[in-house]
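In: A predicted structure for the sequence below; I have some questions about it.
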Amino acid sequence: MNTHRLDFPELIRFLFKVMVIFLFLGLLSATSFADQAKVIKNPDGSSVEIKADGTKIITNADHSSVVEKKDGTKIITNTDGSMVQKNPDGTKIITNVDHSSVVYKPDGTKIITNADGSSVQINPNGKEIVKDPKGKVLN
């Protein structure tokens, strides 16, 4: 009958080697320390965070914020929750706390959407398209 004795010192050496291998592999992983977000916190409670993808988030002491994305998109959030988004193509979107909004498109089109979902689109030629909350054109 074969009996195997457990050699604790040998087991400890083996587990130590395995741990060293995992630590080494962890250092070589795709997420290096350079890919982590960098955060600067100021004494007044404001902060600047730069994410690995280049996105910059500025949070003010009053909790308003500015997000600047690598593609040029800029999103300003006010303390009341209203927002202004400026896109690289020139589109500007203003969203109010009640979820009403105004969209300004680069071609001059303006779309006003009320909190109930009804909207008015004013085209560059001055023509207006009025819609009810379900999207049905009224004019």
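Out: Everything's here; your move.
In: C-alpha only now, for contacts and for neighbours.
Out: Will do.
In: which of the three states applies to residue 11?
Out: Assigned by DSSP: H, G, I helix; E, B strand; the rest coil, the conformation of residue 11 is helix.
In: and the gap between it and residue 18?
Out: Between residue 11 and residue 18 the distance is 11 Å, computed by Cα to Cα, to the nearest Å.
In: before we move on, what about residue 26?
Out: Here residue 26 is placed at a distance of 12 Å from residue 18 (Cα to Cα).
In: second one coming, line it up with the first:
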Amino acid sequence: MNGDCCGNAVYFKDEGAFLCCNDNLARKATTNDMCCGSTVYDAGRQQICCGDRVFDRTQADSCCTRNNGSEVEFNSKTEFCCNGATQKGRGVFCCYLRFNGNLVAVPYNNSTQCCRYPFDIVYPKANDDCLSHLRIR
């Protein structure tokens, strides 16, 4: 019987006791475990995988991809994803701007700023209004 290679280790994939995670042999705690980076996690039951790191769901329940492609964990009860974990409330929203053919997430304060066409920048509010630039004078 021949084994399977994982980095420098040999194991038997069919036995189901181990997973090969990024060339690191990791022992499974349950049959449902999955790879997260070079370790295992419980596939979302009590843990999440974010940016190749494992987090307990009581600490963070979601994962946010930043504009640069990196990932950060966040708690969806108190935060939302907008180029990173952003605190909910206080008038902060997310504006998706066009930049070099891509959409880029930018947090903004809707009491002082506007997310509006042509979606190239977050604009300052004028006279507490986001549409005054469209009115005929």
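Out: Ah, there it is. Predicted, not measured: the structure shown is a model, and the values here were computed from it.
In: TM-score for the pair, please.
Out: The TM-score (TM-score structural alignment, normalised by the length of the second structure) is 0.31; 81 aligned residues with a Cα RMSD of 5.3 Å.
In: hmm, residue 67 and residue 50 of the first structure touching each other?
Out: No - when contacts are counted by Cα atoms under 8 Å, residue 50 of the first structure is not listed as touching residue 67 (9.9 Å).
In: shared neighbours of the two, which are they?
Out: Common neighbours of residue 50 of the first structure and residue 67, using Cα atoms under 8 Å, 6 or more residues apart in numbering, are 56, 57.
In: quick check, residue 81 of the second structure in contact with residue 72.
Out: No - taking contact to mean Cα under 8 Å, the distance of 9.1 Å between residue 81 of the second structure and residue 72 leaves them out of contact.
In: intersection of neighbour lists for those two?
Out: Residues touching both residue 81 of the second structure and residue 72 comprise 64, 65, with contact defined as Cα under 8 Å, 6+ apart.
In: so which of those two has more stuff around it?
Out: For residue 81 of the second structure and residue 72, the more surrounded residue by other Cα atoms under 10 Å is residue 81, and the numbers stand at 24 against 19.
In: tell me the contacts of that one?
Out: Under the criterion of Cα under 8 Å, 6+ apart, the contact partners of residue 81 of the second structure comprise 64, 65, 74.
In: what's the spacing between the residue lying closest to the second one once chain neighbours are set aside and residue 36 of the second structure?
Out: Right, the one you point to is residue 65 of the second structure. In space, residue 65 of the second structure comes closest to residue 71 once its chain neighbours are excluded; the distance is 4.5 Å by Cα to Cα, 6 or more residues apart in numbering. Relative to residue 36 of the second structure, residue 71 of the second structure is positioned 13 Å away (Cα to Cα).
In: over to residue 54 of the second structure?
Out: Using Cα to Cα, one gets 7 Å for the distance from residue 54 of the second structure to residue 36 of the second structure.
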